[in-house]
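Chemist: My questions are about this predicted structure, shown below with the sequence.
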Amino acid sequence: MIRRVRRLLTAVAGTLIATACALALAGTNAAHAAAPKPKPAAGVDITGDELDEPLRLRAETHPGEVTAILDQVSWLGRTGQQRGPKAADLGPKYTVVVLAVDVPTKTYDLYPLAKGGPRIYRPAQQPDRSKTLAGWFYGRLNMSETLRSAGAPLEPQFDTLSGGIGGGERAAAEESLDPAQDIDAALAELQRLLLLNAGVMVVITAGLAGIALLVRRRTR
């Protein structure tokens, strides 16, 4: 009788653990599947100094230019510096509007010739009404050449060509100054996993308690 009870206990416990593991895996996959995927950008509009009309670049006709412009702003972290350079030190300004299916989603102000290195300002109010913190960021050293290649009236900057002295890197390691680009998403994912694991433990504990109660009744 005792052996049968032990076998029953082992089998049920194994089933509960396997079921809990399956639930945990399913919950993790569901969390990843539920995360919204960003829509691919369809193009960019650029306005700024000495531009008589906006530069309207679309991925279908100017894929290289659109990708290069997006690379200038796609890495920005959640928070930036609250104060930027003095207005006299900013130089020419170019406003980039990112489009998805011809609908404006993001906007940035680029200053390729700012004193101390290229700068980017991200306004708090975005076209897609997303919650964004306004801030200043250091830009990539090849910002001027990227904008010039897209059609902006800027003088060539041979020392910042990709592979040259500038190498296309940022003027400052902004990612090292602000490593929280994806930390919010990581913390949210960790919280979901912790809650899921807690639920699994509750299921296992309740199952074992039920088994123990069943065994106790049968052995009386």
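Modeler: Sure thing, it's come through. Nothing here was measured: the structure is a model prediction, and the numbers come from that model.
Chemist: CA atoms for contacts and neighbours, from now on please.
Modeler: Fine.
Chemist: same for the longest helix along the chain, what does it pack against?
Modeler: For the chain, the helix that runs over the most residues, judged by DSSP state H, is helix 183-218. Applying 3 or more Cα pairs under 8 Å, 6 or more residues apart in numbering; DSSP states H and E, we find helix 183-218 packed against helix 2-34.
Chemist: Report the separation between residue 8 and residue 20.
Modeler: In this view, residue 8 and residue 20 are 18 Å apart by Cα to Cα, to the nearest Å.
Chemist: same thing with residue 213?
Modeler: Distance of residue 213 to residue 20, computed by Cα to Cα: 20 Å.
Chemist: Give me the more crowded residue out of those two.
Modeler: Comparing residue 213 with residue 20 by other Cα atoms under 10 Å, the one with more neighbours is residue 20, at 20 against 11.
Chemist: isn't the more buried one right next to residue 204, touching?
Modeler: Yes. The criterion here is Cα atoms under 8 Å, and residue 20 meets it with residue 204 at 7.1 Å.
Chemist: what number of residues lie near residue 142?
Modeler: A count of neighbours around residue 142, defined by other Cα under 10 Å, yields 26.
Chemist: for residue 5, same thing?
Modeler: Other residues close to residue 5 by other Cα under 10 Å number 16.
Chemist: Can you tell me the closest non-neighbouring residue to it?
Modeler: Residue nearest to residue 5 in three dimensions, not counting chain neighbours: residue 215, with 6.7 Å by Cα to Cα, 6 or more residues apart in numbering.
Chemist: ok, that neighbour to residue 25 distance?
Modeler: 30 Å.
Chemist: my guess is residue 110 is in a strand, correct?
Modeler: Yes. According to DSSP: H, G, I helix; E, B strand; the rest coil, residue 110 belongs to a strand.
Chemist: put this beside the first:
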Amino acid sequence: MVRKVRRLLAAVAAGALAALCTLTLVDAPAAQAAPKPKLPPAGVDITGDRLDQPLQLRADSRPAEVNAVIDQVKWLGQTGQQRGPGAKDLGPKYTVVVLTGGNPAKTYDLYPLAKGGPRVYRPAKQPDLSKPRAGWFFGRLNMSETLRGVGVPLEKQFDTLSGGIGGGERVIPEEALDPVQDIDDAMGELQRLLLLNVGVVVIITAGLAGIALLVRRRTR
């Protein structure tokens, strides 16, 4: 009797184990095939002077513009200047919020028309609860043209050349390319140099003549 009970329990246990393995094998492909939830695209939101509504740029529809704006702030170091320009020298302010997965992650204040060149201010309080050191940084020279290119209402700046979104360099002033003015300046400098040399030669000659006369008197 005991043997029969043991055999019956062993058969029931084997059947349960087989059923469990079958269910696991059936459910595994279904679990693997289940699509992962799609995260919202990364992007940036821009608010500021003369913007009635936030300028919302998303990577799935405007990737070049998003990358261009992020390029203005992604290179900032750990430590910036503790004091920035005076309020009267900053010009219009634009706040850029960088989104990750649809949620605000980083925020920066951009001043493209600041006196002395574009500036960036990074607050210590960040949306992702990170705590970087607050500081001021010199911005890229093409900041104004980059923001204007993505829709910020800024006047075109003629002191930069934008080689597409995200690029820029100083332009040589037109007056520096005037060959006539360069020749006149060079001739004027040459004339002043010649007069200076003549003056030095006259002084040296007079000095030598005086020394020679003094020596001659003493030797008599």
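Modeler: Looks like it came in fine. Keep in mind the model is a prediction, meaning the values are calculated, not measured.
Chemist: and the longest helix of the first structure, which stretch of the second structure?
Modeler: Alignment note (TM-score structural alignment): helix 183-218 of the first structure is unmatched in the second structure.
Chemist: now the angle between helix 2-34 and that helix, please.
Modeler: 160 degrees (axes from the mean of the first three to the mean of the last three Cα atoms, to 10 degrees).
Chemist: Could you list the buried residues of helix 183-218 of the first structure?
Modeler: 193, 196, 197, 200, 203, 204, 207, 208, 211, 215 (16 or more other Cα atoms under 10 Å).
Chemist: Point to the residue nearest the middle of the second structure.
Modeler: Central residue of the second structure (Cα atoms, centre = their mean): residue 72, 2.7 Å from the mean position.
Chemist: Which secondary structure state is assigned to the equivalent of that one over in the first structure?
Modeler: For residue 72 of the second structure, the aligned position in the first structure is residue 72, judged by TM-score structural alignment. Per three-state DSSP, the local secondary structure of residue 72 of the first structure is helix.
Chemist: roughly how far apart are residue 72 of the first structure and residue 15 of the first structure?
Modeler: 53 Å.
Chemist: cool, residue 157 of the first structure as well?
Modeler: Going from residue 157 of the first structure to residue 15 of the first structure by Cα to Cα gives 67 Å.
Chemist: One more: residue 53 of the first structure?
Modeler: Taking Cα to Cα, one finds residue 53 of the first structure at 68 Å from residue 15 of the first structure.
Chemist: just residue 140 of the first structure next, same as before
Modeler: 56 Å.
Chemist: Among the two, which residue is more densely surrounded?
Modeler: Legend: neighbour count by other Cα under 10 Å for residue 140 of the first structure and residue 15, higher for residue 140 (26 against 14).
Chemist: and the more buried one, what does it touch?
Modeler: By Cα atoms under 8 Å, 6 or more residues apart in numbering, residue 140 of the first structure lies in contact with 72, 118, 168, 169, 170, 171.
Chemist: Tabulate the residues you listed in JSON lines, adding columns for secondary structure.
Modeler: Output for the contacts of residue 140 of the first structure, formatted as JSON lines (three-state DSSP):
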{"residue": "72", "secondary structure": "helix"}
{"residue": "118", "secondary structure": "coil"}
{"residue": "168", "secondary structure": "coil"}
{"residue": "169", "secondary structure": "coil"}
{"residue": "170", "secondary structure": "strand"}
{"residue": "171", "secondary structure": "coil"}
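Chemist: of the residues you listed, closest to residue 48 of the first structure?
Modeler: Minimum separation from residue 48 of the first structure among these (Cα to Cα) is found for residue 118, which lies at 15.2 Å.
Chemist: What about the closest one, how many residues nearby?
Modeler: Neighbourhood size, residue 118 of the first structure [other Cα under 10 Å]: 23.
Chemist: Contacts only, for it.
Modeler: Residues near residue 118 of the first structure by Cα under 8 Å, 6+ apart: 110, 111, 112, 138, 139, 140, 141, 143, 144, 171.
Chemist: does the first one really touch residue 93, like I thought?
Modeler: Yes. Under the criterion of Cα under 8 Å, residue 110 of the first structure is in contact with residue 93, at a separation of 5.8 Å.
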